[in-house]
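Asker: Sharing a model prediction with you, sequence too.
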Amino acid sequence: MATIEERISTYRTAPFDARFPNTNQTRNCYQNYLDFHRCQKALTAQGKEVSVCDWYSKVYKTLCPISWVKRWDSQIESGTFAGKI
C-alpha cells in the first residue's frame, strides 16, 4: 500500500471527485483551495506536519487559473478574502 507521500509524488492530475460531477470545475477548484488552507491552519494549530495538505494544493493548482490563485493569495494576505478558512 502506497503512503500519502508516495501518492502525492506520483500525482499527475486531479482525480474524479463525486461532489463535482459536471464538466465545470470552478467549484472544485475553489473548494480544494479552501481545503488546503483549512488543512494547513488546523494542522499548524495542532503542531502537526502539514505535508499531507499538499494533496489539496496540487489539485487546486491543476484546476484553478493562476490569476485566481494569485488574487486569492493577495486577498488572504490583506485580510479581504471572502471564504471561511
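Answerer: Yep, that arrived. Residues are numbered from 1 along each chain as shown.

Asker: From here on, just use CA atoms for contacts and neighbour counts.
Answerer: OK.

Asker: Which strands or helices does the longest helix along the chain pack on?
Answerer: In the chain, with assignment by DSSP state H, the single longest helix is helix 26-46. With contacts defined as 3 or more CA pairs under 8 Å, 6 or more residues apart in numbering; DSSP states H and E, the secondary structure elements packing on helix 26-46 are helix 54-63.

Asker: Does anything pack onto the helix it packs on? Which helices or strands?
Answerer: Taking 3+ CA pairs under 8 Å, 6+ apart as the contact cut, helix 54-63 packs with helix 26-46.

Asker: One more to weigh against that first structure:
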Amino acid sequence: MAEDIKTKMKNYKTASFDSRFPSQNQTRNCWQNYLDFPYYEKAMTDKGDDISLCKWYGRVYKSLCPITWVLAWDDQ
C-alpha cells in the first residue's frame, strides 16, 4: 500500500506554466483548458488521429479547476 502511494506521488503531474496566463489567478487557465479538452478531442477523433495529446488539456483542467465548478459546468 505504501509503495503504491509512493509510485503515485512519483508519477503525479500537475499543470505546468502557461505563458498565456502569467498571473497567479488561474481561473481563466482553468476555464480555457476545460473548453479546449472536448474541442480538441473531437477534432482529433474526427481526423482519425491519436487523442493522447488532448489528454494534456484534461489533466490541466482537472488539476486547476475545483470539482464543484466542473460539476456545475457539466450540468449546464
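Answerer: Sure, I can see it. Being a predicted model, the structure only gives us computed values, none of them experimental.

Asker: rewinding a little: with structure 2 overlaid, report how far the longest helix of structure 1 is off on average.
Answerer: Between helix 26-46 of structure 1 and the aligned residues of structure 2, the post-superposition mean distance stands at 0.9 Å (mean CA distance after the TM-score superposition for structure 1).

Asker: ok, and what's touching that helix?
Answerer: Outside helix 26-46 of structure 1, the residues within contact range by CA atoms under 8 Å, 6 or more residues apart in numbering are 20, 49-50, 53-57, 59-60, 63-64, 83-85.

Asker: go again using 10 Å as the cut-off
Answerer: Under the criterion CA atoms under 10 Å, 6 or more residues apart in numbering, residues 14, 17, 19-22, 25, 47-65, 68-69, 72-73, 76, 83-85 lie in contact with helix 26-46 of structure 1.

Asker: next one: stretch 48-64 of structure 1
Answerer: Stretch 48-64 of structure 1 is contacted from outside by 4-5, 7-9, 11-15, 25-44, 66, 69, using CA under 10 Å, 6+ apart.
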